[in-house]
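[1] kindly generate the corresponding structure for this input.
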Amino acid sequence: MIDPPAPAQAKPQIQPLTPLARGTLYTTVALLLLALCFGGWGLWKVFGNADADQPTPAQLQAQQRKIDQLEQRAATLARSDQISRDANGDLQSTLAERDEEIAGLRADVAFYERFVGATAQRRGLTVHELQLQPSSDLTWHFVATLTQNLNRGAVNAGRLQVSVEGTHAGKLQRLAWADLRQQPNAPGVEYSFKYFQQVEGDLMLPADFKPSRVAVRLVPQSGSPLEQSFSWADSLAGAPAAPAP
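    Model prediction:
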């Protein structure tokens, strides 16, 4: 017995898109393509122009040369400013030295005029000034300025001696020239001048000796000796001598 043939299966029917669905599909595809285009353009802007924004080796060298020039100019200006400061400091120091020299010269001129000027008061041999400066704890250096204008053109010569009065161990004591020089029969310092001369020497004081006055004794080759006294404090300040008695 022959089986009857199976009935044929019906093929699925594809429904045509409605105009609305078709428009929506086209719009979606268009938007997708547009998005892909914008995405590709953005990637190209980011990565495609990256190399274009980088400076070339020539540009880098030009920039480095400009930086080097600016640094060199800054260093030159700094050196010029320092040189100007140093020069200004040297100038100020030089001006101060010149002012000091001028003041000293004016004092010297006034000093000379007092003794050799036409209106200068006539005075014989005298100690115009005595200065004391410490050389060590017990040693002192003295500078005595001797003057005379009574006998113009005449040479005054002789020897100078110094003595110091003070206290030692609570007692008054006078140290003679030999004591101060620590040499028995020590000769005085020689002097010889017409108008003025500075005579220098050194003194040695005993330990714990407290000086109060210092006396300068002049022994000329002709004439009587004379002595002038100074306070120790005035001698440290370089004050003029008190008039001889």
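
[2] all contacts plus neighbour counts: C-alpha atoms, from now on.
    OK.

[3] where exactly do the helices run in the chain?
    For the chain, the helices defined by DSSP state H occupy 19-43, 50-53, 57-116, 177-181, 232-237.

[4] separation between Gln92 and Gly104?
    The spacing between Gln92 and Gly104, counted by Cα to Cα, to the nearest Å, is 18 Å.

[5] same question, Pro57
    From Pro57 to Gly104 the distance is 70 Å (Cα to Cα).

[6] tell me which of the two has more neighbours.
    Taking neighbours as other Cα atoms under 10 Å, Pro57 and Gly104 compare with Gly104 leading, 12 against 9.

[7] tell me, what residue is most central in this structure?
    Gly89 (8.1 Å; Cα atoms, centre = their mean).

[8] what about that residue, distance to Gln61?
    42 Å.

[9] same thing with Asp68?
    In terms of Cα to Cα, Asp68 sits 10 Å off from Gln61.

[10] ok, Val189 next?
    For Val189 relative to Gln61 (Cα to Cα), the value is 81 Å.

[11] got the contact list for Leu138?
    204-207 (Cα atoms under 8 Å, 6 or more residues apart in numbering).

[12] for comparison, sequence B:
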Amino acid sequence: MPVTPPPDYSVRPRLPGSHERRVVAVLLALLLLLGASFTLGRWSAGRGAAAPGQAASAAAQDEIQALKQQLAIVQRDRQVMRVATDALRRTLSDRGAEIESLRADLAFYTRLIGGDEQAPGLGVAALTLSPVAGTRGYTFTVTLLQTARDSNPVHGLMTLTLQGVQGGRAARCAWAQLADARQRDGLPFAFKYFQQVHGMLVLPPGFVPARIHVTLKPAGGAAFTRDLAWAGTLAGKDTIHVPQNP
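    Predicted coordinates for the structure are as follows:
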């Protein structure tokens, strides 16, 4: 039986440090793999945690936007309501003034045709005073009328007299003390149904008026006087007063 010769072995010298380099390379590869796995895990976890937060933030933004739109609508509705309310108030005020004007006109024409209890004849329907700024002067308007049926035209002179207080005592100012020198005899009137007489008076220094008397002196007839409160004439009250003795 043939004998098999033993294998040949060759001895190769090992390079110094080659085994250590392989070990270090393997360790570095493992460390890199572990680092990559850790980073990937953190990124995945962060992405998963951020998704619900982003959804909640988006929902909050949508709700804020919806509330802003609702607030804008409410503010717009409130503004429209305010404008409508102001317009309604102005309309009611205008209607109230119109009603008062119509009532005054009705009362005036009722007196003109003798539809109230006033005695027929010449009368004073109204007297209004307006102060002249920066002076003691007042402009006035006296409305005269005739309430008698089938009355004839009437003409004559009108004067005003004031009663009040001056220097702590009762005082009286005649028309000559109040009027311009050219009108001291009185203001003329001439009408058949009604007329407005305009004029101006100036209060003496220190005089405080309380009452005002309107005296009418028709030509060919007896003079008579109407007594009115000074405050009432300043307020523009349109009333008929009971005649007083001249």
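
[13] re earlier: which of the contacts of Leu138 of the first structure lies closest to Tyr26 of the first structure?
    Tyr26 of the first structure has its nearest neighbour among those in Ala207, at 123.1 Å by Cα to Cα.

[14] how many residues are close by the corresponding residue of the second structure for the closest one?
    Mapped onto the second structure by TM-score structural alignment, Ala207 of the first structure lines up with Pro205. Neighbourhood size, Pro205 of the second structure [other Cα under 10 Å]: 9.

[15] now swap in Thr39 of the second structure and tell me
    By other Cα under 10 Å, the residues close to Thr39 of the second structure number 12.

[16] same question for the one 3 residues further on.
    Neighbours of Arg42 of the second structure under the rule other Cα under 10 Å: 12.

[17] mind listing what it touches?
    Residues in contact with Arg42 of the second structure (Cα under 8 Å, 6+ apart): none are found.

[18] please report how far it lies from Ala36 of the second structure.
    Using Cα to Cα, we find Arg42 of the second structure at a distance of 10 Å from Ala36 of the second structure.

[19] swap in Val197 of the second structure?
    For Val197 of the second structure, the distance to Ala36 of the second structure equals 111 Å [Cα to Cα].

[20] same thing with Val202 of the second structure?
    To Ala36 of the second structure, Val202 of the second structure is 108 Å away according to Cα to Cα.

[21] ok, those two, which is more surrounded?
    Neighbour count, other Cα under 10 Å: between Val202 of the second structure and Ala36, Val202 has more, with 17 against 12.

[22] so what's the more buried one closest to, chain neighbours aside?
    Gly137 (4.1 Å; Cα to Cα, 6 or more residues apart in numbering).

[23] that neighbour: how many residues sit nearby?
    Neighbours of Gly137 of the second structure (other Cα under 10 Å): 18.

[24] OK, contacts around it?
    Shown in contact with Gly137 of the second structure (Cα under 8 Å, 6+ apart): 131, 200-203.

[25] separate out the buried members of these.
    Buried residues within the contacts of Gly137 of the second structure, counting neighbours by 16 or more other Cα atoms under 10 Å: 200-203.

[26] winner for burial among the helices of the first structure?
    For the helices of the first structure, the largest average neighbour count (mean count of other Cα atoms under 10 Å) is found in helix 177-181, namely a mean of 20.

[27] by how much does that one deviate from the second structure on average?
    Following the fit onto the second structure, the mean deviation recorded for helix 177-181 of the first structure is 2.0 Å by mean Cα distance after the TM-score superposition for the first structure.

[28] just tell me the aligned range of that helix in the second structure.
    Aligned using TM-score structural alignment, helix 177-181 of the first structure spans residues 175-179 in the second structure.

[29] any idea how far that stretch is from the chain center?
    43 Å (Cα atoms, centre = their mean, to the nearest Å).
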